[in-house]
Structures are given as structure tokens and as C-alpha cells.
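[1] 3D, please:
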Amino acid sequence: MTMRPGRVHALHGFIGSGKSTLARQLERELPALRFSPDEWTHALLGADPPEDLYRPALAALLRLFQAQWVQAACLGTDVVLDYGFWSRRERDELRALCAQHGLDLRLYRLQASDEVLWSRVEARNARVSAGQESGSVWINPWDFQQFRQHFQPLDPDEPCAVPGSR
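    The predicted structure is shown next:
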């Protein structure tokens, strides 16, 4: 009996685009194993970690997650990567890794206007401050603008799915 490898569901979108919401939905509906670095960094460092701690912790988590999600997918479990995949380089590396292991990749594009994105972030920040939402990190307006400069939308040659299509 040949086992089918799991499918990799990767979410591409900027802060506030709905990645975590879709990740939780896919986790329930498929079902799948979900990897959300924000939840882990929040658990380890709090909702507003200092930059000098956040970056190394995130890098270590992503390395650890990769070993786990690749193994899970190779064993037949669908996985959801709630990362953002902001750069073309990250997406190309993901495609290469999936191809190397014979894994089917579904890349979802989530997008909205900056006004909508910031409105969602403000609402999330309020829930985090009120202790009503755990697993999210605080984003201030300056960081939002700085991060925006590093976000690279999908190029026309990058295949993707839109939420709701599987």
C-alpha cells in the first residue's frame, strides 16, 4: 500500500490579510497540522517582544517547524504554514523543498487594501491589549509601514489559489 504524501498549504499575505483565520479554518476542515509562528513567539516572548529577541527566536522556530512539517507531510498529513511568505526567495525555496520531497504545494494569496489591513491590525491589537486574544503579536503603525516595504506580492508566474478553493 502506497501512502499519499500530505499537501502543503502555504499562506501568502501581509499583516492583517486573514492568514491566521484561514489557517485555523483549513486546520479544522481538511484536517491539517497548523504551524503558526506568531502563536509560538507570543507564548515564548509575549505579545510585544523586543526586536533583538524576536528575530532570532523566529528564525529558530521556522527551522524547527520546517523539520516537523516536512516530516508530517511526508507521512501523509496535510500541513498549513501560516507564515506569510513575503519574499519571492522564500516562496521559491518553499517550492524547491516541496518538489525535493514530492509534496504537493497549494499557495493561497490573501490580499486587501492597506486601509483594511491596518483596520484589522488595530482591532487585533485592541483584543491583544484587552487579553481577549492570545497567540498574536502587537504591531504598531511604524512597524506596519516598515514591514510593508519588505512585502513582495506574488509575481504573475507564481501559481496560487484564492481562499475557498482547494
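[2] all contacts plus neighbour counts: C-alpha atoms, from now on.
    Will do.
[3] From Gly84, how far off is Ala23?
    Separation of Ala23 from Gly84 (Cα to Cα, to the nearest Å) stands at 11 Å.
[4] what sits in contact with each of these two?
    Leu11 (Cα atoms under 8 Å, 6 or more residues apart in numbering).
[5] now the strands for this protein?
    7-12, 33-35, 79-84, 104-109 (DSSP state E).
[6] In a markdown table: the ones you listed, plus distance to Trp118 and mean neighbour count.
    A markdown table is the format used below for those (distance: least, Cα to Cα, whole Å; neighbours: other Cα atoms under 10 Å):
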| stretch | distance to Trp118 | mean neighbour count |
| --- | --- | --- |
| strand 7-12 | 17 | 25 |
| strand 33-35 | 24 | 22 |
| strand 79-84 | 16 | 24 |
| strand 104-109 | 18 | 20 |
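[7] Could you point out which of the ones you listed sits nearest Ala123?
    strand 79-84 (19.4 Å; Cα to Cα).
[8] List the contacts of the closest one.
    By Cα under 8 Å, 6+ apart, strand 79-84 touches 6-15, 19-20, 23, 26-27, 32-37, 69, 72-73.
[9] I have a second one here; can you model it like the first so I can compare?
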Amino acid sequence: MTSLHLMVGLPCSGKTTLARQLETKYSAIRLTPDEWHIRVFGHDFGDNMTEADELKHDSRHDAVESLMWEVASRVLILGVDVILDFGCWVRSQRDEFRSRANNLGVEFKIHFLDVPEEVLLERLEARNVMNQGETFFIPKAKLKEWMQIFEPPSPEELETSVDLTNEERELPYQ
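    This is a model prediction of the structure:
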């Protein structure tokens, strides 16, 4: 059966690395907002942003994710798995995608990457140094702020999730 795979976790948790692997494993289409956002709008996130800059970035990012959902829903209807590499930091977002999957008559799977704070911060430092062009520079203070608002999936939510192997849980950040 066709599935909507939702990547859940904070930046630097390894979501995109795992999403790339799942893309091959399931012959799926992977939709990663940062890649599209950067190609269309450039690197508009980073240090020394004003509140207006952040609002503009967030508005653009929302538009990218909305467009990606339009593509995803059509692809799912055509019978191809979709991997949404969105992060979905709060339960309400995950519930919304679960409902959308249900409305389309497809399975819904959460791939949750639970990574300790110290590992996230180490990976962030490496990511910011090597910035390969497909990811945003993220200030350390911003990641710490996001850690405070992140709501890990509950056991109830994960009942429909894929049981990640230890190998998948310990993916190196790339």
C-alpha cells in the first residue's frame, strides 16, 4: 500500500540523511523544503536576522511546504510513496498530516529521530562549517530555542511509525 512517510526531528538529527535512504528503499519521492527554498529564494536565514527577516523567511518556507504538499498528494494518489522531510516539531502538525494521509486512503508512517542535545549541537557546528549549499546556516541559539518548542511524538503517535533499526537511529550527520 502507498505510504506517506513523515520525518520527525530537530535540525541536525539526521532526517534528510535517513530520508535519502528511505527514498531508495521505498522507490519514493523525497520532498525536503530546505533544498527547494534555497534554490528559489537563496540562503535567507542565519545570523543577525531581524524579526522582519525571520518572518519573510518563514512565509517563504510555508509557501514551499504548501507547494510540496500539492505535489505529494498527487504523487500519493498515483500510488507512489512520499517522504516529507518537514521535521513536524509539534503534534498538531503530525496529526494534520495523519489526517491528510487518511483522507487520501494511504498509510501514514512516522520516522522519528531522537537525538541528544549534545549530539545535535556537535552536528550543528559541523553542518555550519561545511555548509554544502543545500542547508541553511543555523545559529546555535536558534537551535536551542527550537529544542524548547519541540514536542517528541508520544507512544500513541508512534504506534503507526516504523520501528527504526539501531543502524538507522545512529546515522552519522552528513
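[10] quick one on the thing from earlier: let's have the strands of the first structure in CSV, adding distance to Gln152 of the first structure.
    As requested, the strands of the first structure are exported to CSV (distance: least, Cα to Cα, whole Å):
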stretch, distance to Gln152 of the first structure
strand 7-12, 10
strand 33-35, 21
strand 79-84, 10
strand 104-109, 12
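[11] between the ones you listed, which one is nearest to Phe65 of the first structure?
    Once the strands of the first structure are compared by Cα to Cα, strand 33-35 is nearest, at 6.9 Å.
[12] average offset between the longest helix seen in the first structure and the second structure?
    In the first structure, assigned by DSSP state H, the helix with the most residues is helix 51-74. Its matched residues in the second structure lie on average 0.9 Å from helix 51-74 of the first structure after superposition (mean Cα distance after the TM-score superposition for the first structure).
[13] Give the buried residues for that helix.
    Using 16 or more other Cα atoms under 10 Å as the test for burial, helix 51-74 of the first structure gives 54, 57, 61-62, 65, 69-70, 72-74.
[14] Tell me, how many residues neighbour the equivalent of Val106 of the second structure over in the first structure?
    Aligning on TM-score structural alignment places Val106 of the second structure opposite Leu103 in the first structure. Burial of Leu103 of the first structure, expressed as a neighbour count using other Cα atoms under 10 Å, amounts to 21.
[15] Report the contact partners of Leu103 of the first structure.
    5-8, 73-74.
[16] go on, Leu58 of the first structure?
    37, 41.
[17] Next one: the aligned partner of it in the second structure from Thr2 of the second structure, what distance?
    Counting by TM-score structural alignment, Leu58 of the first structure corresponds to His61 in the second structure. Distance of His61 of the second structure to Thr2 of the second structure, given as Cα to Cα: 26 Å.
[18] Give me the aligned partner of Val115 of the second structure over in the first structure.
    Under TM-score structural alignment, Val115 of the second structure pairs with Ala112 in the first structure.
[19] In contact with Leu30 of the first structure, which residues are there?
    Leu30 of the first structure neighbours (Cα under 8 Å, 6+ apart): Asp78.
[20] what's near enough to touch the residue lying closest to Phe108 of the second structure once chain neighbours are set aside?
    Leaving aside its sequence neighbours, Phe108 of the second structure sits nearest to Leu4 (Cα to Cα, 6 or more residues apart in numbering; 5.0 Å). For Leu4 of the second structure, the contact set (Cα under 8 Å, 6+ apart) comprises 76, 81-84, 101, 106-109.
[21] What are the boundaries of the helices in the first structure?
    19-29, 37-45, 51-74, 88-100, 114-129, 141-148.
[22] Of these, which is nearest Ala161 of the first structure?
    helix 19-29 (12.5 Å).
[23] picking up where we left off before, relative to Ser134 of the first structure, how far out is the match of Val106 of the second structure?
    Distance from Leu103 of the first structure to Ser134 of the first structure, by Cα to Cα: 32 Å.
[24] do Arg124 of the first structure as well
    10 Å.
[25] Who has more neighbours out of the two?
    Applying other Cα under 10 Å to Arg124 of the first structure and Ser134 shows that Arg124 carries more neighbours, namely 19 against 15.
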